[in-house]
Each structure stands twice: as C-alpha cells, then as structure tokens.
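>>> here's a sequence, model it:
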Amino acid sequence: MELIFYWTDHAGVAVFAIAGTLLAFRKKMDGFGVLVLASATAIGGGTTRDLILGLPVFWTHDPNYLYTIIIAALLTIIWLRFRAYIPMATLMVADAFGLAFFATMGAEKTLSAGFSPFIAIIMGTISACFGGMLRDVLARDIPMVLKSELYATTCIVGATVYVVLVPYQPLIALAAGMASTLLIRLGAIKYNWSLTVFRDHQDH
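Take a look at the predicted model:
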C-alpha cells in the first residue's frame, strides 16, 4: 500500500509540473522560468504543508521528486515544440488532475503523521491549492483559487471523502477521493459551478 501511495504522490508531482510548464509556455518564459514555475506548482503545496505541520520537507529527503519534475517538464517541452498554441482549457484540466492527486495525498500524509482528520482535510486542501496559487502569482495571473468556479471546495470534498473512507478501505478511499475532486472540478470548469455568497447589486 505504501508503494501505491508513493507512486501516486509522484504522479501528482508530475501532473502539476506539466501544468506549470504549460503556463510557462503561454507566458513565453525561458528554460529557467519553466523549471521555476514547474517546481513551484509541483512541490509548493506539499512544502507548505510539511512546514506548517513541522515535518521534514518531503523532497529534501527524496530527490526523486525533483527528478520527476525535471522529466515531466522536459517531456512537456518536447511535446510543446510541435504545438503553436495551448488552449487555456488544457492548463485547467491538467491543474484539475493535480488537485485530485494532492488533495487526497496531502490528507493521507497528514493522517500518517498522527494528526486529526479535520487537520488532514485542511492540509489536503493546502497541499492541492498552494502550489497552483504560487504558480499563478509568479506568472502574474489571478490565482485560480480566487476565481469564481469551485476550486478549493473541490479539494475539501475530495479530502473529506478520503478521510471518511480510509479506515475501511484505503485503496477505495484513495480512488474515491481523487475521483470526487476531479469530477467536481471538471464540472466547475465546464458549467461554471460556484458558491455564490453575495448577490449582484446595481447602482441606483
């Protein structure tokens, strides 16, 4: 089971590195900019989670995560050499997959460290959202987490599903947590789902 979690974590890092590389391509950044944006997206959330929880930062003890970022970025660059334009929807879908991986894996790592389910949900959300937020800030974009479509809420749902199910069947909990995050986020992208708090007011 630990091996499955480990490779799932690497898959999340790879997907977020791809999302960072896609945005760097849209912003016409150089090679260094690509690596910075890919790395910030891929490990920014997990780094923040570990620092808040007082845990060793995961990638400093396992450089394989950095190799995953470099490989994912290079493969994406090679693919982009044959593409003249990348639709924004492609970046958003890649980002949605990253959210799905990290919302559950962030919750899993928090529970494994002995923290409560409630803290696990919060840390799962931070793990998923903060890297993308850092990426968007560095690229001078409005962070996706601040836009109207459901974003952080999807991570809360996914992490909650994982936390509720993991005592019974960890593998099903992992799949259900990722699927719920991904499906809700993709639905929000397609149908503009949002949690409306304030009504529109017109000046009189």
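>>> C-alpha from now on. contacts and neighbour counts both.
Noted.
>>> tell me what whatever helix or strand Tyr67 lives in is packed against?
Tyr67 is located in helix 64-80, with elements delineated by DSSP states H and E. The elements that helix 64-80 packs onto, with contact taken as 3 or more C-alpha pairs under 8 Å, 6 or more residues apart in numbering; DSSP states H and E, are helix 2-26, helix 31-53.
>>> one more time with 6 Å
helix 2-26 (3 or more C-alpha pairs under 6 Å, 6 or more residues apart in numbering; DSSP states H and E).
>>> pull out the buried positions in the helix it packs on.
Applying a neighbour-count criterion of 16 or more other C-alpha atoms under 10 Å, one finds 5, 8-25 buried in helix 2-26.
>>> starting at the chain centroid, how far to it?
8 Å (C-alpha atoms, centre = their mean, to the nearest Å).
>>> quick revisit: can you state the direction angle for the helix holding Tyr67 and helix 2-26?
Here helix 64-80 points in a direction 40 degrees away from that of helix 2-26 (axes from the mean of the first three to the mean of the last three C-alpha atoms, to 10 degrees).
>>> next, the second sequence, to be compared with the first:
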Amino acid sequence: MALFRRSSLLPLWLLLTASCAAVAMPPTKVSERLVMPPTPGYVALTESVNPSGSRVMQMVPTHQSAQNWTDMLSIHQVLDPSGQVPAPRQFLTPIEAGWLRACPGSTSTWLREGEEDGHRFALLMLTCPNNPATGKPEHAWLKGLQGAHSHYVVQKAFRYVPQREQTLEWMAWLRGTGLCRPRADGQCQTSVSAAPAR
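The predicted model follows:
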C-alpha cells in the first residue's frame, strides 16, 4: 500500500491531506531539512503541496509507474504552525489502525523509538498478506519524525515480500533518514548516515 494512493489501505485523512495544489509551502518559524541518503535509479512520480501546507513526494524505480509499481518511496510532511507537533507514535498510530482494519491477516510491529539529533522518531513495520485492492502482498516500513513545526512520514513500500538483503539495505537507508537545522551557510550537520539504497 503506497502511503498516499487511493488503492492504499490507509486512513482517509492521509489521502485528503495528500491532495494536490500548486501553492507555495508556508514559511516555518524554525528552518529544518529532511535529510535522506541517495536513491539511485528512483525517479519522482509526484511532488505536491496542498493549501494546508502538507507536502507529498512519491518515487519509484525508473522502470515502474504509478499504475504498475512494486517498490515505492513516499515522503509526507504536514505543517503545524502552532508548534504543537505530535509525537511520532501518535501520528503513526492512525496509519497503523487503518492498515490493520483494511487488510485481513495484517500485522504491525513497532521496531524502534527514540531521538536522533534532537528529534524524536519512531519506526513502524506493517505487513499485509493480500491487499484486497491489488490481490498482492504488501509490506511497508514507516519512519515518523517530529520536527519543530512539521511532522514527517517516510515510507518504503513493497508489493511483494522483501528478501533479507533488501530488508537490511532499506533499514539502513531509513536509519540514514533524519532532520537537521541548516547552519548559516545552508549546510546540514547530522549524525544520521547510511549507504545509498541500490
């Protein structure tokens, strides 16, 4: 289940906040940047911002498409100008609940929670033996990150059961995904690091 597609098993509120609109991202009080390791061979399918400030980007390997994909990366940023950004588990829990309701026999596992470079995070694994919308198995790993004025969800989804090598590779990639506050020169300094996904 790609996090933001209508064939997804995820809650409607995520689908609604992912609706497209050609507007600029509202400014935030504290500048922060989502840092991710390189993803060679992946291309952007969509990148959009809606009027509420939610930003969505989806990427697939070059030989795949929105209609016919087996691997997908989704990045979702929700702006909260109030500064009352929920903890990662709090905003991942509705996603977990929607997945478990929509897919018979599905499972969820909270893999890790903690803090990286002063930002709280949580890592959630979801499995679905047979997505009713596609007739295929679906696995997803989601990393939630709590920023100063936004929360972020980075998801890697598979429409098959990933092999051990893929699991290790993408878990390392997710470990290397984090937030930083750019210095005056615009460069980020962060402790999270990982090899590029292949």
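>>> quick one: TM-score?
Taking TM-score structural alignment, normalised by the length of structure 2 as the basis, the two superposed chains have a TM-score of 0.31; 100 aligned residues with a C-alpha RMSD of 5.2 Å.
>>> still on that earlier bit, contacts for whatever helix or strand comes next after the helix holding Tyr67 of structure 1?
For helix 64-80 of structure 1, the following helix or strand on the C-terminal side (DSSP H and E) is helix 88-112. Here helix 88-112 of structure 1 makes contact (C-alpha atoms under 6 Å, 6 or more residues apart in numbering) with 12, 15-16, 19, 120-121, 123-125, 127-128, 155, 159, 177-178, 181-182.
>>> now with 7 Å?
For helix 88-112 of structure 1, contacts defined as C-alpha atoms under 7 Å, 6 or more residues apart in numbering pick out 9, 12, 15-16, 19, 22-23, 117, 120-121, 123-125, 127-129, 155, 158-159, 162, 174, 177-179, 181-182, 185-186.
>>> buried sites along the helix ranked longest in structure 2?
Secondary structure of structure 2 per DSSP state H: the longest helix is helix 88-102. Of the residues in helix 88-102 of structure 2, Pro88, Arg89, Phe91, Leu92, Ile95, Glu96, Trp99, Leu100, Ala102 count as buried by neighbour count, 16+ other C-alpha under 10 Å.
>>> same question, stretch 33-45 of structure 1
Buried residues in stretch 33-45 of structure 1, counted by 16+ other C-alpha under 10 Å: 33-45.
>>> do stretch 68-83 of structure 1 as well
By neighbour count on 16+ other C-alpha under 10 Å, the buried set for stretch 68-83 of structure 1 is Thr68, Ile69, Ile70, Ala72, Ala73, Leu74, Thr76, Ile77.
>>> quick one: Glu169 of structure 2 from Lys156 of structure 2, how far?
From Glu169 of structure 2 over to Lys156 of structure 2 the distance is 11 Å, taken as C-alpha to C-alpha, to the nearest Å.
>>> one more: Gln146 of structure 2?
With distances taken as C-alpha to C-alpha, Gln146 of structure 2 is found 18 Å from Lys156 of structure 2.
>>> and for Cys180 of structure 2?
Taken as C-alpha to C-alpha, the span from Cys180 of structure 2 to Lys156 of structure 2 is 21 Å.
>>> repeat that for Leu126 of structure 2.
10 Å.
>>> what sits in contact with each of those two?
Ala140, Trp141.
>>> of these two, who's got more company?
Each of Leu126 of structure 2 and Lys156 has its neighbours counted (other C-alpha atoms under 10 Å); Lys156 has more, 23 against 20.
>>> ok but the more buried one is inside a helix, no?
No. Applying DSSP: H, G, I helix; E, B strand; the rest coil, one finds Lys156 of structure 2 to be strand, outside a helix.
>>> residues in contact with the nearest residue to it once chain neighbours are set aside?
Using C-alpha to C-alpha, 6 or more residues apart in numbering and skipping the chain neighbours, the partner closest in space to Lys156 of structure 2 is Leu73 (4.7 Å). Residues near Leu73 of structure 2 by C-alpha under 7 Å, 6+ apart: Gln58, Met59, Val60, Gln155, Lys156, Ala157.
>>> which strand or helix spans Leu73 of structure 2?
Taking DSSP H and E as the definition, one finds Leu73 of structure 2 inside strand 71-79.
>>> quick one on the thing from earlier: let's have the contacts of Leu73 of structure 2 in CSV, adding distance to Glu47 of structure 2.
Output for the contacts of Leu73 of structure 2, formatted as CSV (distance: C-alpha to C-alpha, whole Å):
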residue, distance to Glu47 of structure 2
Gln58, 7
Met59, 9
Val60, 12
Gln155, 15
Lys156, 16
Ala157, 17
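>>> could you pick out the buried ones from these?
Gln58, Met59, Val60, Gln155, Lys156, Ala157.
>>> among those, which pair sits farthest apart?
Maximum pairwise distance among these (C-alpha to C-alpha): 11.9 Å, between Val60 and Gln155.
>>> quick one: the helices in structure 2, in order.
For structure 2, helices defined by DSSP H occupy the ranges 12-17, 88-102, 164-175.
>>> tell me which residues in the shortest one are buried?
To tie it back to what came earlier, the one meant is helix 12-17 of structure 2. Applying a neighbour-count criterion of 16+ other C-alpha under 10 Å, one finds Leu14, Thr17 buried in helix 12-17 of structure 2.
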